[in-house]
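# Predicted structure and sequence below. I'll ask about it afterward.
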Amino acid sequence: MPYQSISSLPVLLVDDEPQLLHSASLVLRASGITHVIMLDDSRAVLPLLAQQAVGVVILDLTMPYITGQELLNQIAAEHPEIAVIMMTATNDLQVAVQCMQAGACDYLLKPVDKAGLLTAVRRAFDNRVLQAELLSLKDRLLTNKPHEPQAFNQIVTQSPAMYAIFRYIEAVASSPQPVLITGETGTGKELIAHAIHQQSKRPGELVAVNVAGLDDQMFSDTLFGHAKGAFTGADRVREGLVSNAGEGTLFLDEIGDLTLASQVKLLRLLQDGTYYPLGSDRPRQNRARIVVATHCDVKHSADNGTFRKDLYFRLRTHHIQLPALRERVEDLPFLVQYFVAKAADVLHKTTPTIPPALFQWLKNYPFPGNIRELEGMVFDAVTRCQGTVLPLQSFKEASVDAGLTQEEEYLTDTQLNFPERLPTLKESEDALIAEALRRADGNQGVAAGLLGISRQALNKRLLRRE
């Protein structure tokens, strides 16, 4: 059963005291758990479970006809997937231990306070979702490709690392828990967020917002909205993005740049599922799934105190780390072909032929801007193309510009490790030429570019070696 379906299953309250049933159901419904079934006769429990799926059962321990402990044993035997919470007015440690050993997930003492009841029910649902997730993840990891590849049509790849991410997304997409997407700039974090939303099959839309640069008030107003008269200029009610997302997905990009004050509000939204519009003292219920992304090292930020640790651990319930383009060079031919065709279509040009030397050249380029940078390079090359073959000039210019920067960093930040006996200049030159040819797959033009010399100069050195 999908996780989203598990979270929407009803809670079954079983107690022979109608007043307790009524008060407990009010507490659950007020917290957003709207589907609650109440039974005051323990004999009706098993027939109901045989006909209807239930997420969590809350049992009174002492009831006429069939006791809560007897029901617990029968539910554990016939419906082991259902989470059972026991309630009793008797503080008996031995009975509590027996119930937990029989399969109860929690044990509450009457009178049960509101917070304790809600915490127990949410924890029970979370445990059911986690069990389903582990089973699904095990099934997904036994295959090499995603079960539903159409959800990933917008992502061009043949990389095993990306396929592993797709299978993980399939396993966790329908979970109600947040997802943290990390990766360098330009690696496709928003595409992954869209894939998660599409795979989750949630009924609402995906609402995306970049939270970088938002101060605390702007963050609150953007996400939570405001009441009329909340501040100067608030002459009408504004629904925030959380409300607009409905039961869909709220995607927060660049989460690493949030202020600490905004982090507290986001943490409350994730923990309690509630939020307050500016100027309102009445909480609202969040129904959207939260997906966040950042290019920052959030763990490092949490360790140095610029990002709340409790928020970090709450966000990384499901964590997707996207590889940089230089770590998936096998995708370069597919990405280049896709971007060339896309650029030719936009520019109303005939799709040019891609020279094989281009792939050898790109394979040795570090792509600090990742896929977004590659798309820009290809678009520029197609724009400048006057014939039928894609020119290499724009790629070489980008490589030279990046190479100058890398050379400066290399000279200042890198300490060369030499052997005890220094190699001669000839030995060093031979080693550099051999490595450049290896990286260029034997293409002398590309190897010469890597060495910063002309092809003719490389040919002369190769002839001298012979």
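Great, that's in hand.
# C-alpha only now, for contacts and for neighbours.
Noted.
# now the strands for the stretch 51-200 of the chain?
Assigned by DSSP state E, counting those that start in this stretch, the stretch 51-200 of the chain shows strands spanning 56-60, 83-88, 106-109, 179-182.
# elements contacting the third one?
Where contact means 3 or more CA pairs under 8 Å, 6 or more residues apart in numbering; DSSP states H and E, strand 106-109 is packed against strand 83-88, helix 93-102, helix 114-141.
# Give me the distance from the first one to the chain's centre.
The reference is to strand 83-88. 33 Å (CA atoms, centre = their mean, to the nearest Å).
# count of residues packed around the closest residue to residue 129 other than its chain neighbours?
Take residue 129 and drop its neighbours on the chain: the residue closest to it by CA to CA, 6 or more residues apart in numbering is residue 3, 5.5 Å away. Burial of residue 3 is recorded as 23 neighbouring residues (other CA atoms under 10 Å).
# which one of the helices and strands packed on strand 106-109 has the most crowded surroundings?
Highest mean neighbour count among these (mean count of other CA atoms under 10 Å): strand 83-88, with a mean of 24.
# which secondary structure elements does that strand contact?
Strand 83-88 packs on strand 56-60, strand 106-109, helix 114-141, going by 3+ CA pairs under 8 Å, 6+ apart.
# Would you mind giving those as CSV with distance to residue 202 added?
As requested, these are exported to CSV (distance: least, CA to CA, whole Å):
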stretch, distance to residue 202
strand 56-60, 22
strand 106-109, 30
helix 114-141, 16
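# closest one to residue 304 among these?
helix 114-141 (30.1 Å; CA to CA).
# Comparison target below:
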Amino acid sequence: MLLCFYLQLRNQAVSNRNLYPNFGVLLVDDEPAFLRSLSIALERRGGINHIYHSEDSRNVMALLAQEPIGLVLLDLTMPHLSGETLLKQIVEEYPDIAVIIVSGLNQLETAVNCIRLGAYDYFVKTSEEERLIGGISRAIASQEMRLENQEMRKRFLNDTLERPEIFANIITQDKGMRSVFQYLEAISASSQPVLICGESGVGKELIANAIHTLSNRNGPLVCVNVAGLDDNVFADTLFGHNKGAFTGADKARAGMVEQAAGGTLFLDEIGDLSLVSQVKLLRLLQEGEYYPLGSDKPKRIRARVVVATHHELAKKQQAGEFRKDLYYRLRIHQVEVPPLRRRKGDIPLLLEHFLAEAAAELAKNIPTISKELPILLANYEFPGNIRELRALVFDAMSQHKSRMLSMEVFRRALGQQEAPLVEENEHTFAPFSQMRILPKLNEVGDILVIEAMHRAQDNQSLAARLLGISQPALSKRLKKLEANRSVE
């Protein structure tokens, strides 16, 4: 009765905070003391608090039918139904539920037989607590990955979004971005880190916000830009400190990890982190523990970690500038946000959105835009991505006076655009690299004119700008091209 009362109080407390993992972990043992001690160890050492209990093996199958159980920790020697009998029933009726045997029997033959029957792992009760918790954590991670794969297959095959409202503030109609949203929904229940990659200005912060909202966590989203933080400031910012930890530490201060408890910790510009700070972050992710400065008592992290970078971490890792073990720890879930130049269809939507935003902020009417403007923007590379487009729109709106929005700001941007850099060993003139015989110079000119008109959607003024010639010169070339076609 005392154990039942304790578990009831504990479950009420757990219901008021975030549960980990997303599925339940069922402990089955006829010894109440062992159930209680294992529950406390799982929560303190592994952060595992989504726990169910059963002292009577006859109730296990009914619990599995009623509750969202994903992992069972099962004793072998119990009255009524033995653990081996239960293992066979669970594997047969609930093959997606993982079973770990935690038994007092230290017999190799018994362990081998349980694995043969379908158990995920086998531990002896007298095993080291750290080894047991580690094995259970691995089983939870494996189950999370399996569930995520199921979710991804379902979403990609059905091409559905279950919670499209969460992505409403990300202005897009791009199929690649929709795939990103589907992936985020699939991994929302996971506790594993998420690595967001993408060029500066693509909206990585919005993706981090969406991940946090999708995860349904009670705690806050805490954002930290780690670029430029030295090792001591990084540790103090993330882990906090005790009073007297260093000169000037007049009182204790909670770090960002603690402030994000029950929520999400977002570390931006992770690619700029020093190697020393990378070690500290790796330990936090691997062990799930950290020490505030001046403390010898560890605290558990109770937040999901999301990181972002505009760097290519694979290249930094190969160059020795980013730890390989941290890189692979972070890329369990990886999101690549495409640049704006690969989302040309989003430009008109974003233009309309930013025009409305700028008009409201500057207390002006939303202007009319020329038909040429979306075409002009579609031929711009946008090295600064969405952030640059927003800046261009606000700049144009600040100078706007007439009914029609001036094109001058946008023309200047296009005029200053540099040709994309070509990597060494890459053919500068890729269209001709496979040709045995080079085309004649006048033929190349005709090809360029046709391509420019295609990109400008037959707008001669814009096509001439793309070619770097005057409009009359382009018109003359087009007439000559048309005359040659007529002769042929």
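Looks like it arrived, so ask away. Not measured: the values here are computed from a predicted model.
# tm score of chain vs chain?
TM-score for the superposed chains, counting by TM-score structural alignment, normalised by the length of structure 1: 0.92, backed by 461 aligned residues with a CA RMSD of 2.5 Å.
# Including distance to residue 416 of structure 1, could the strands of the stretch 51-200 of structure 1 go into JSON lines?
Output for those, formatted as JSON lines (distance: least, CA to CA, whole Å):
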{"stretch": "strand 56-60", "distance to residue 416 of structure 1": "62"}
{"stretch": "strand 83-88", "distance to residue 416 of structure 1": "60"}
{"stretch": "strand 106-109", "distance to residue 416 of structure 1": "60"}
{"stretch": "strand 179-182", "distance to residue 416 of structure 1": "32"}
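# Now do the strands in the stretch 201-350 of structure 2.
221-225, 240-241, 253-254, 264-268, 289-290, 299-300, 304-309, 333-336.
# now, of the ones you listed, which is deepest in the fold?
strand 264-268 comes out most buried of the strands of the stretch 201-350 of structure 2 by mean count of other CA under 10 Å, with a mean of 26.
# counting contacts, what elements does it pack onto?
Against strand 264-268 of structure 2 (3+ CA pairs under 8 Å, 6+ apart) you get strand 221-225, strand 304-309.
# Which one of those strands lies nearest to residue 443 of structure 2?
Evaluated with CA to CA, those place strand 304-309 nearest to residue 443 of structure 2, the distance being 44.2 Å.
# give me the stretch of structure 1 that the closest one matches.
Under TM-score structural alignment, strand 304-309 of structure 2 corresponds to residues 289-294 of structure 1.
# now do stretch 456-465 of structure 2
With TM-score structural alignment as the criterion, stretch 456-465 of structure 2 aligns to 440-449.
# Give me the residues contacting the matching stretch.
Under the contact criterion CA atoms under 8 Å, 6 or more residues apart in numbering, stretch 440-449 of structure 1 has outside partners 357, 360-361, 364, 433, 436-437, 439, 454-455, 458.
# what do you get if the cut-off is 7 Å, keeping everything else the same?
Stretch 440-449 of structure 1 has contacts (CA atoms under 7 Å, 6 or more residues apart in numbering) with 360-361, 436-437, 454-455, 458.
# want to throw the residues you listed into TSV with neighbour count and secondary structure?
Compiled in TSV, these are given as follows (neighbours: other CA atoms under 10 Å; DSSP: H, G, I helix; E, B strand; the rest coil):
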residue	neighbour count	secondary structure
360	20	helix
361	22	helix
436	21	helix
437	19	helix
454	15	coil
455	16	helix
458	19	helix
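# Return the member of the residues you listed nearest to residue 304 of structure 1.
Nearest member of these to residue 304 of structure 1, counting by CA to CA, is residue 361, at 39.6 Å.
# What residue in structure 2 is paired with the closest one?
So residue 361 of structure 1 corresponds to residue 376, using TM-score structural alignment.
# same question, residue 372 of structure 1
Checking TM-score structural alignment: residue 372 of structure 1 goes with residue 387.
# what's the burial count for its match?
Neighbour tally, residue 387 of structure 2, other CA under 10 Å: 15.
# Please list all residues in contact with residue 254 of structure 1.
Taking CA under 7 Å, 6+ apart, we find residue 254 of structure 1 in contact with 210-212, 293-295.
# Over to residue 237 of structure 1?
226-228.
# Take these and write them to CSV, including distance to residue 76 of structure 1.
Shown next, in CSV, are the contacts of residue 237 of structure 1 (distance: CA to CA, whole Å):
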residue, distance to residue 76 of structure 1
226, 47
227, 48
228, 52
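# ok, which stretches of the stretch 151-300 of structure 2 are helices?
Using DSSP state H, counting those that start in this stretch, the helices assigned to the stretch 151-300 of structure 2 run over residues 175-186, 204-214, 231-239, 256-259, 275-287.
# following the helix or strand that contains residue 377 of structure 2, which helix or strand comes up?
In this structure, residue 377 of structure 2 sits in helix 372-378 according to DSSP states H and E. Later in the chain than helix 372-378 of structure 2, the nearest helix or strand by DSSP H and E is helix 385-399.
# Buried ones in that next one, by neighbour count?
Within helix 385-399 of structure 2, the residues that count as buried by 16 or more other CA atoms under 10 Å are 385-386, 388-390, 392-394, 396-397.
# Show me what residue 387 of structure 1 aligns to in structure 2.
Counting by TM-score structural alignment, residue 387 of structure 1 lines up with residue 402 in structure 2.
# now do residue 104 of structure 1
Aligned partner of residue 104 of structure 1 by TM-score structural alignment: residue 119.
# With residue 80 of structure 2 as the reference, measure out to that match.
20 Å (CA to CA, to the nearest Å).
# Between the two, which is the more surrounded one?
Neighbours per residue, other CA under 10 Å: of residue 119 of structure 2 and residue 80, the larger number sits with residue 119, 24 against 9.
# hang on, isn't that one packed against residue 100?
Yes - under the criterion of CA atoms under 7 Å, residue 119 of structure 2 makes contact with residue 100 at 5.8 Å.
# hang on, the earlier thing: for the residue nearest to residue 129 of structure 1, give me its contacts.
129, 132, 174-175.
# farthest pair in the residues you listed?
The distance between the two most remote of the contacts of residue 3 of structure 1 (CA to CA) is 10.4 Å, for 132 and 174.
# The most centrally placed residue in structure 2: what's it in contact with?
Closest residue to the average C-alpha location of structure 2: residue 194 at 3.9 Å, with CA atoms, centre = their mean. Contacts for residue 194 of structure 2 (CA under 7 Å, 6+ apart) come out as 305-307, 330-334.
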